[in-house]
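Participant: mind looking at a prediction? Sequence and model below.
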Amino acid sequence: MKARDSRKTRQRLAAEFGKQKSLLVFALLGTVVQVVLTVYLPLLIGRAVDLVVQLQTVSELIPLLIKMALVIGLNTLIQWLNPLLYNRLVFNYTYSLRQRVMQKLNQMPIAFLDKRSIGDLVSRVTTDTEQLSNGLLMVFNQLFLGVLTIIVTIITMADIDGLMLVLVLILTPLSLFLARFIAAKSYHFFQTQTAARGEQTQFIEEMLTQESLLQAFNAQEETLSRFKEMNNRYANYSQAAIFYSSTVNPATRFVNSLIYALLTGVGAFRIMAGVFTVGELVTFLNYVNQYTKPFNDISSVLSEMQSALACAERLYSIIDQEASPMLGIKNLAAEKIKGEIVFSDLSFGYHSSQTLIKKLNLTIPAQSKIAVVGPTGSGKSTLINLLMRFYDADSGSIYLDGVSIQDYAVSDLRQQIGMVLQESWLKTATIHDNIAYGQPNASREEVIAAAKAAKADFFIEQLPQKYDTFLEDGGSSLSQGQRQLLTIARVFIKQPKILILDEATSAIDTRTELLIEEALSQLMEGRTSFIIAHRLSTIRSADFILVMSKGDIVEMGKHGDLMRQKGLYYQMYSAQQV
């Protein structure tokens, strides 16, 4: 099965390189010229040796030396140009491959990413692509050159002496069989190595991003212990892979040295028998070197290619995933949106064996302000995930102004929804670019107006470069509350028709929260707004409140009505007032 997968991957790589026809033709033509010049040089050396042995005059030797100098000079130029062509071929391909992998990851539903390690995906896009690139460069620099050299030297050796050629052809396959055996063994270990590397990358990323939490809980020893275990596993897989791959070259060189010694002895006897000249023996032994050396290179390439193919399979496994089916075609014009949302017989579960939301029916009037509350795991965020189409319902539908949201183009739907999450995310860019993330063409005046509305302008103006301040590492130089203000400013500049606030003010101090709530109240006017909150005191003014438990809406109404019912909402609110 693995051999079949490896063969398919090789065929796919070959087909994709075939698309770069012009570069490929020039690269192959340059390789042919290089091989011809390399093989021609020993013939000239042999003739020069024979002239010296026969004590010929210097005048007869000079033309040969000039010709040798020209061949060496031209060959040097070709050997300088060929790698440039190979690099262009490989890097064009890997550039395209990275683009396709990232494009596919952006097309995949959130459910796909939730089930996979982020560190492993990062490792595939970066480390695996780099390792594949290195392996492919070896194919062009050594494999093609080596195979062509073998073919041309066989033809040339046959013209010099048939018996010696037969000996070479009988003995040299020994090193090739040995290399194939070792390469087959190393392939499995390279696969396990790449998988272990992805797991380790994920763990390192997770630990470094949560270093403060790790130290707060004194979890350093446990973390180091787990890392040591992962590191040992990765080291063992790497050692096994490197051990098998590194034995190829010395093993084949040993076999080739024995062959070289045997041919030298046979050639000496043939010179004494008068059927061979010294120059021909020198030429032939040069050809034996040229013939056997590619076997060493090819064996190294075969070993390295196992690692490269394992990386290619991991990358193609992402590209071959079915893209998100969320491809509605109806355009959603902002000016026509009223904002009525209907959940009809909606059922959904993150796992097929466990349904979280069952047959939910709910109508949200246009331009209303809805609060969604409930215990952890009750389905509050799930409801929002379905509205945003991060996930699709197992059955039932969600309608926006009477049209199923699955009929709308996903980009259009999300363009009209503004979302502020509890966890703030900022990209590595200026503050201006972060605020204008959803509206990249926004002017400085629009960005400043959004920052002022979000109450973020006061701290931005205190920064050295103000709106041109460059944020690195997710804005780690800012406080958590400041980062949250910037994410709220994004929504102000986007001016969406539907607003989702998921604990949007949880990281902000009480004074700023009051200012933000006033600004958000203005933003929510004329928009359908969902507010997910654990602090129930912040949602008392909602048009109505949905109380969720185990995926169902168990209570619904205004704050006063729910308090009089003395149900789950009453219990939650009373507990927070203690």
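Facilitator: Structure received.
Participant: C-alpha only now, for contacts and for neighbours.
Facilitator: OK.
Participant: any chance you could map the helices in the stretch 401-550 of the chain?
Facilitator: Taking DSSP state H, counting those that start in this stretch to define them, one finds helices in the stretch 401-550 of the chain at 410-415, 431-435, 444-453, 457-460, 480-494, 510-524.
Participant: got CSV for those helices, with mean neighbour count and distance to I155 too?
Facilitator: Conversion of the helices of the stretch 401-550 of the chain to CSV gives the following (neighbours: other CA atoms under 10 Å; distance: least, CA to CA, whole Å):
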stretch, mean neighbour count, distance to I155
helix 410-415, 18, 62
helix 431-435, 25, 64
helix 444-453, 19, 72
helix 457-460, 16, 75
helix 480-494, 23, 71
helix 510-524, 15, 81
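Participant: got another, please set it beside the one above:
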Amino acid sequence: MSRHKQQPQRGGHPGPGHGPMGSMVTGEKAKDFKGTLKRLLRYLKPRRNHLIAVFIAAILSTVFSIVGPKLMGNAITELFEGMYAKFQGIPGAAVDFTEIGKILLLLAGLYVLSSLFTYLQQYMMAGVAQNTVFDLREDVNQKLEKLPLKYFDSHSHGDTLSRVTNDIDTIGTTLQQSLTQFITSIVTIIGITVMMLSISPLLTLITFLSLPVSMFVIQPILKRSQKHFAKQQKSLGQLNGHIEELYTGHQVVKAFGHEKIAAAQFDKVNEELYSAGSKAQFISGMIMPLMFFIGNLSYVLICIVGGILVTNRSISIGDIQAFITYSKQFTQPIMQTANIANIIQATVAAAERVFELLDEEEEIKENTNASLTRAKGAVTFEHVDFGYGEELLIQDMNIDVHPGQTIAIVGPTGAGKTTMINLLMRFYELNGGKIKIDGVDIRDMPRGDLRKNFGMVLQDTWLFNGSIKENLAYGKEGAADEEIYAAASTAHADHFIRTLPEGYDTILNEEASNISQGQKQLLTIARAVLADPPIMILDEATSSVDTRTEVFIQKAMKRLMEGRTSFVIAHRLSTIKDADLILVMDQGKVIEQGTHTELLEKNGFYADLYNSQFSEPAAG
């Protein structure tokens, strides 16, 4: 294998069964194993009858399979004794093929029944697993709808998606596959032990003695391989992170000529991964040969002792054959049980991550004392205090906005402009004070009623995988085509949409990368136009369009904002000259307010901010 062509696996850790003996790399362990397991079992409680049926089917399937070698041994004994008697010249001696035929027919019937019950248990368990996973996904989806915005701000999207997809998939896979294997393995171990004891307790003792010898031999190897497997996973995570970083920013890498440095870094990490992986695989690869060697020594002892017992007529030759089959089968379910124990650890850890999400603090329950169908647009901030943590970002904010006014919010980065909008939409709860719409406290009305009165156009565009028409219609349920076309025309998006090969039926990909950033912004503006809300929020809505398009949008927005209360967050101060009121924010406080002309005449913070954007100081 070429040392520099090892392909990185997706993800940062192997799935269950990767590692020595297919099982010995333990995954993340649950903090509260018992508590999480009990909670997971509660999801299985409504399907306990199906689980009982699965358990019975697994027992019957395994029992029928275990009896097989014993019957085969009886057939061999019947054949051997008939041939032996015939060889001894006993008159009338012959092989009783009729009896052998009956045994083989019974054996075939047992194997058919075993296969049938195996199918039934897998079929029923698939239903149990999928229904359980369905319930979990439903609960998680409902939970996500109730989580406040601060949860998504404080948790990475990748981690949340991993809990919703990978962790729940892990639970489903374990329920569908590992649970039935665990039941089967336990029944097999018990059944084989009983069958071996019924044949010969002495031979059973020899078989059992090989287990501690095997564990004694492989334990040091396991410890050494674990260290290298851990290093392998660490290197694999570093390699994946390096690759993701480079491919995400490949244009920057090329622009600054860092290809050789990036390749050298890749080679270094890949070399570490190769070294750790090869050592881990080499050391762990010694385990199976050693176990086979110890197992073969056990078979030799069984054959020697069994041969002596056969010559003493203590057991039949068919029983020896059956016992050897059982002894070979005995180690497999033990290995499976050890493997499943590790998988269950990882599964409970995955379930714990899902339950942590389900236990997150939800949005404060709504009061439905007041209802707001369509607001007039009066907005009041009364002594508003707010902070993301213990330290307050906004203190004692007081604003009085009349219906139809355009309010511009300006200030340096981190001044609290977007925070103010988040509070207005009730994405966050206040630390103190009140925000009122038309004189009604926003905490006294359903969030749905409140947010229906707002239209938002953000700096970060959001479009989903679907047609342009579907993306625009997102702003208004049941919108007619004529309304969609009119909204697009108002936002100056109609022309570019019709120039596309499929027009309004053009499908946007997942990242909407098949249209430009400016065109994306035009679509989000058209979507807001279609929604026709009484209050508009524009957060740097024109930041991603060219100067000529910006002029068109400003005209469209001016028509759109007529008769509506509008909040405009802007960095380009030339775009908010006509605002009815400009709020200048710094460190969470409104330090200046007034019209564009009034603020320039004050020659304060706003005047400095405005003049800094032009080569020459602007006169009032």
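Facilitator: On my side now, so go ahead. Treat the numbers as computed from the prediction; the structure is a model and nothing was measured.
Participant: thinking again about what came up before, using TSV, please lay out the helices of the stretch 401-550 of the first structure together with distance to G119 of the first structure.
Facilitator: Listed next are those as TSV, based on distance: least, CA to CA, whole Å:
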stretch	distance to G119 of the first structure
helix 410-415	27
helix 431-435	24
helix 444-453	34
helix 457-460	33
helix 480-494	24
helix 510-524	35
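Participant: ok, which of these comes nearest S574 of the first structure?
Facilitator: Between S574 of the first structure and the helices of the stretch 401-550 of the first structure, the shortest gap by CA to CA is with helix 510-524, which sits at 20.4 Å.
Participant: pretty sure T565 of the second structure is touching P403, no?
Facilitator: Yes - using CA atoms under 8 Å, T565 of the second structure is in contact with P403, at 5.4 Å.
Participant: quick one, which of the helices of the stretch 401-550 of the first structure is nearest to G73 of the first structure?
Facilitator: helix 431-435 (53.9 Å).
Participant: what's the mean deviation for the closest one versus the second structure?
Facilitator: Using mean CA distance after the TM-score superposition for the first structure, helix 431-435 of the first structure ends up 1.0 Å from its aligned counterpart in the second structure, as a mean over the superposed pairs.
Participant: counterpart of D32 of the second structure in the first structure?
Facilitator: In the first structure, the residue matched to D32 of the second structure (TM-score structural alignment) is D5.
Participant: from L137 of the first structure, how far off is that match?
Facilitator: Look at D5 of the first structure and L137 of the first structure: by CA to CA, to the nearest Å, they are 21 Å apart.
Participant: what's the answer for E555 of the first structure, then?
Facilitator: 64 Å.
Participant: so which elements touch the one helix or strand the match of D32 of the second structure maps to?
Facilitator: Here D5 of the first structure, judged by DSSP states H and E, is contained in helix 2-17. In this structure, helix 2-17 of the first structure packs against helix 58-107, helix 278-319, with contacts taken as 3 or more CA pairs under 8 Å, 6 or more residues apart in numbering; DSSP states H and E.
Participant: quick one: the strands in the stretch 251-400 of the first structure?
Facilitator: For the stretch 251-400 of the first structure, the strands defined by DSSP state E, counting those that start in this stretch cover 341-348, 357-364, 369-373, 395-400.
Participant: looking at these, which is closest to Q482 of the first structure?
Facilitator: Evaluated with CA to CA, the strands of the stretch 251-400 of the first structure place strand 369-373 nearest to Q482 of the first structure, the distance being 24.5 Å.
Participant: where in the second structure does that closest one fall?
Facilitator: By TM-score structural alignment, strand 369-373 of the first structure lines up with residues 406-410 in the second structure.
Participant: distance from the chain centre to that stretch, please.
Facilitator: Mean-position distance between stretch 406-410 of the second structure and its chain equals 40 Å (CA atoms, centre = their mean, to the nearest Å).
Participant: what's the neighbour count on S185 of the second structure?
Facilitator: By the other CA atoms under 10 Å criterion, the neighbourhood of S185 of the second structure contains 23 residues.
Participant: counterpart of it over in the first structure?
Facilitator: Taking TM-score structural alignment, S185 of the second structure has G146 as its aligned residue in the first structure.
Participant: now that match: closest residue in space that isn't a chain neighbour?
Facilitator: Excluding the flanking residues, the one nearest G146 of the first structure by CA to CA, 6 or more residues apart in numbering is P294, at 4.4 Å.
Participant: what do you get for L315 of the first structure?
Facilitator: Sequence neighbours aside, R124 is the residue nearest to L315 of the first structure in space, at 6.3 Å (criterion: CA to CA, 6+ apart).
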